[in-house]
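Undergrad: dropping the sequence and predicted coords here.
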Amino acid sequence: MISRKYGRTYHYPFSPGTTSDDRINYNSQEAISRIETLVHTEKLDGENNCLNRYGVFARSHATPTQTPWTRHLRERWEIINYDLGDLEVFGENLYAVHSIAYSRLEAYFYVFAIREGDQWLSWEEVQFYAHLLDFPTVPVLAIQSQPFDLAALETDVQKWATHPSTFGSYDAQTGESCTREGIVTRNANGFSVADHPQNVFKYVRKGHVKTDEHWTRNWQRARLIHEQPSGLR
């Protein structure tokens, strides 16, 4: 194993989009009460890809991926791999359309976390290195500091989840406008890999996934904003 997967992100107890394979952090309120500052970001509907000194990785971290929808990342990796050092850059790869299509995409890869050894870097460091590597970060919806009103926090997360994506979201199958996939909340400070479940939480809308295991046979490339018909921008 030359790369470790991104740790599983536990759902908020009030997240409606859980499946039988998902895990729920029923102690999220207690965990959040110990966090100084929270960063709430949009959960984008793409593939979790990792770039490190050894290559570009997808679901399996046993070997670098060679899928056609990661070719653009592998080309970027050829340019930046010597600059990565011990950093492992994780982001949403939106090159292939999944359940949600976006009408205002300006890039295909949005960084949401960076790992260095056994430590997840702070959000400030994530933004710094992403900028250095010329990658955008996922959209930030809000930053909140202690003291938290936990009831209000739940209301806020649910409210943000009812809005369209920052990049303009529509159902890839029907073409109808839709809400964003969900929300990811993380500790703004850095934390150890072992403590990931107590520092990152997600809210996913109900019935989000509409693709099956065969989607890769007929996958389509997402259009960037300058390629969209004027009515969709």
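TA: Nice, thanks for sending it over. Numbers count the residues shown, from 1 in each chain.
Undergrad: hey, let's count contacts and neighbours off CA atoms from now on
TA: Will do.
Undergrad: show me what the top helix by length along the chain is packed up against.
TA: Secondary structure of the chain per DSSP state H: the longest helix is helix 71-84. Contacts defined by 3 or more Cα pairs under 8 Å, 6 or more residues apart in numbering; DSSP states H and E place helix 71-84 against strand 47-52, strand 55-57.
Undergrad: elements contacting the first one?
TA: Applying 3+ Cα pairs under 8 Å, 6+ apart, one finds that strand 47-52 makes contact with strand 55-57, helix 71-84, strand 87-93.
Undergrad: make TSV out of the ones you listed and add mean neighbour count and distance to A142.
TA: Shown next, in TSV, are the helices and strands packed on strand 47-52 (neighbours: other Cα atoms under 10 Å; distance: least, Cα to Cα, whole Å):
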stretch	mean neighbour count	distance to A142
strand 55-57	24	29
helix 71-84	15	28
strand 87-93	22	19
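Undergrad: need the contact list for E36.
TA: S145, Q146, N187, A188 (Cα atoms under 8 Å, 6 or more residues apart in numbering).
Undergrad: I183 versus the nearest residue to S28 once chain neighbours are set aside, what's the distance?
TA: Closest residue in space to S28, ignoring its immediate chain neighbours: Y12 at 6.6 Å, by Cα to Cα, 6 or more residues apart in numbering. To I183, Y12 is 10 Å away according to Cα to Cα, to the nearest Å.
Undergrad: this is the other structure I want to compare:
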Amino acid sequence: MNTQRKYGRTWHYPFSPGTTSDDRINADYWQDIQAISTLVHTEKLDGENNCLNRYGVFARSHAAPTESAWTHNIRQRWQLLKHDLGDLELFGENMYAVHSIEYHRLEQDFYLFAVRCKDMWLSQEEVKFYAALFDFPCVPEIIIDPPGNNESAWRQRFLAQTDSPGAFAPFDVHTGTPCTMEGIVSRNADAFPVDAFAHNVFKYVRKNHVKTTQHWKRHWRRARMMWEFQPGEKA
């Protein structure tokens, strides 16, 4: 297995307002979606993309197993399951550290969103199966009607969901006020080849979302779980 294969770059929907100069946009998203029988939408969480495979726990770059302080918990979990992973690679949002959003209703600090096995991304049902097998929660799903044949109407239904706070009560760390979810990730519910990633996974990121820079690591803080907040407390 090639341990250097990081998670593929997810291309933006063309109506995603939170793009930057180095982001890629899938202008042909509608054509791709029409070829997908079932599309699954999940909440994009503001955490760190971590991969667990039999070689270790990796951050986004996959250059070497991570040893950061905020991955201590998930590295302990990995010690318990590393011999059972085989060719599986588990990808999830590590929520242990606060980034640009502080969530007031987190119940866990790691949420699974994808599983890769050799040259295939496994189906959503298989992701849920392995999440249950290894005792991980999955990122929250968002219900959006199937695309159908009317692109404009479906886009409006999609955009109507983006103003939601999502599942975990997000607060902007800079203003201390409630905010909307970071975005939505859509994927083909079926399994698909690694090389076809760009045609099967799409994302929407909210406008003016503050992307966390490397500087956050100098003064990072642990994300509190929902039971650690006092009633009415602001971030």
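TA: Nice, thanks for sending it over. Nothing here was measured: the structure is a model prediction, and the numbers come from that model.
Undergrad: circling back to that earlier point, to Q127 of structure 1, which of the helices and strands packed on helix 71-84 of structure 1 lies closest?
TA: Closest approach to Q127 of structure 1 among these is made by strand 47-52 (15.6 Å; Cα to Cα).
Undergrad: mean per-residue distance, that closest one to structure 2?
TA: Per the superposition on structure 2, strand 47-52 of structure 1 and its aligned residues are separated by 0.3 Å on average (mean Cα distance after the TM-score superposition for structure 1).
Undergrad: picking up where we left off before, helices - which of the contacts of E36 of structure 1 land there?
TA: Short answer: these have none in helices (DSSP H).
Undergrad: can you tell me which of these are buried?
TA: Neighbour counting over those (16 or more other Cα atoms under 10 Å) leaves N187, A188 as the buried ones.
Undergrad: for the contacts of E36 of structure 1, give me a markdown table that also has distance to R233 of structure 1.
TA: Shown next, in a markdown table, are the contacts of E36 of structure 1 (distance: Cα to Cα, whole Å):
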| residue | distance to R233 of structure 1 |
| --- | --- |
| S145 | 34 |
| Q146 | 37 |
| N187 | 33 |
| A188 | 32 |
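Undergrad: and the contacts of E36 of structure 1, which is closest to A62 of structure 1?
TA: N187 (28.2 Å).
Undergrad: what lines up with that closest one in structure 2?
TA: Applying TM-score structural alignment, one finds that N187 of structure 1 aligns to N188 in structure 2.
Undergrad: my guess is its match meets I36, correct?
TA: Yes - under the criterion of Cα atoms under 8 Å, N188 of structure 2 makes contact with I36 at 6.2 Å.
Undergrad: overlap of the contact sets of these two?
TA: N200.
Undergrad: tell me where structure 2 has helices.
TA: Under DSSP H, structure 2 gives helices at 29-34, 72-81, 124-133, 151-161.
Undergrad: now do the contacts for the residue nearest the centre of structure 2.
TA: Nearest to the geometric centre of structure 2 sits K44, at 4.8 Å (Cα atoms, centre = their mean). If you count contacts by Cα under 8 Å, 6+ apart, K44 of structure 2 has them with V139, M181, E182, G183, I184, V185.
Undergrad: repeat that for E151 of structure 2.
TA: For E151 of structure 2, the contacting residues are W30, by Cα under 8 Å, 6+ apart.
Undergrad: one more pass at 10 Å, please.
TA: Counting by Cα atoms under 10 Å, 6 or more residues apart in numbering, E151 of structure 2 makes contact with W30, Q34, R157.
Undergrad: nearest residue to the first one in space, please, no chain neighbours.
TA: What it means is W30 of structure 2. Distance criterion Cα to Cα, 6+ apart; nearest residue to W30 of structure 2, sequence neighbours excluded, is E151 at 7.1 Å.
Undergrad: now stretch 42-52 of structure 1: which residue numbers in structure 2?
TA: With TM-score structural alignment as the criterion, stretch 42-52 of structure 1 aligns to 43-53.
Undergrad: what do we get in structure 1 for A64 of structure 2?
TA: Per TM-score structural alignment, A64 of structure 2 is aligned with T63.
Undergrad: what distance do you get for its match to G7 of structure 1?
TA: 17 Å.
Undergrad: comparing these two, which residue is more hemmed in?
TA: Per other Cα atoms under 10 Å, whichever of T63 of structure 1 and G7 has more neighbours is T63, with 15 against 12.
Undergrad: can you map out the strands along structure 1?
TA: Using DSSP state E, the strands assigned to structure 1 run over residues 10-11, 37-43, 47-52, 55-57, 87-93, 100-102, 109-116, 119-120, 140-145, 169-171, 182-187, 191-192, 200-204.
Undergrad: out of those, which one sits most buried?
TA: strand 100-102 (a mean of 27; mean count of other Cα atoms under 10 Å).
Undergrad: mean shift of that strand relative to structure 2?
TA: Once fitted to structure 2, strand 100-102 of structure 1 is off its aligned match by 0.5 Å on average (mean Cα distance after the TM-score superposition for structure 1).
Undergrad: picking up where we left off before, and the angle for the longest helix of structure 1 with helix 123-132?
TA: Angle of helix 71-84 of structure 1 versus helix 123-132, following axes from the mean of the first three to the mean of the last three Cα atoms, to 10 degrees, is 110 degrees.
Undergrad: mean deviation, helix 71-84 of structure 1 versus structure 2?
TA: Helix 71-84 of structure 1 sits 0.5 Å off on average (mean Cα distance after the TM-score superposition for structure 1).
Undergrad: quick one: stretch 184-200 of structure 2 to chain centroid distance?
TA: 13 Å (Cα atoms, centre = their mean, to the nearest Å).
Undergrad: quick check: end-to-end length of that stretch?
TA: End-to-end distance (Cα to Cα), stretch 184-200 of structure 2: 14 Å.
Undergrad: then stretch 114-125 of structure 1?
TA: 8 Å.
Undergrad: what's next to that stretch, contact-wise?
TA: So stretch 114-125 of structure 1 is contacted by 6, 38-39, 50-52, 84-91, 112-113, 126-131, 137, 186-196 (Cα under 10 Å, 6+ apart).
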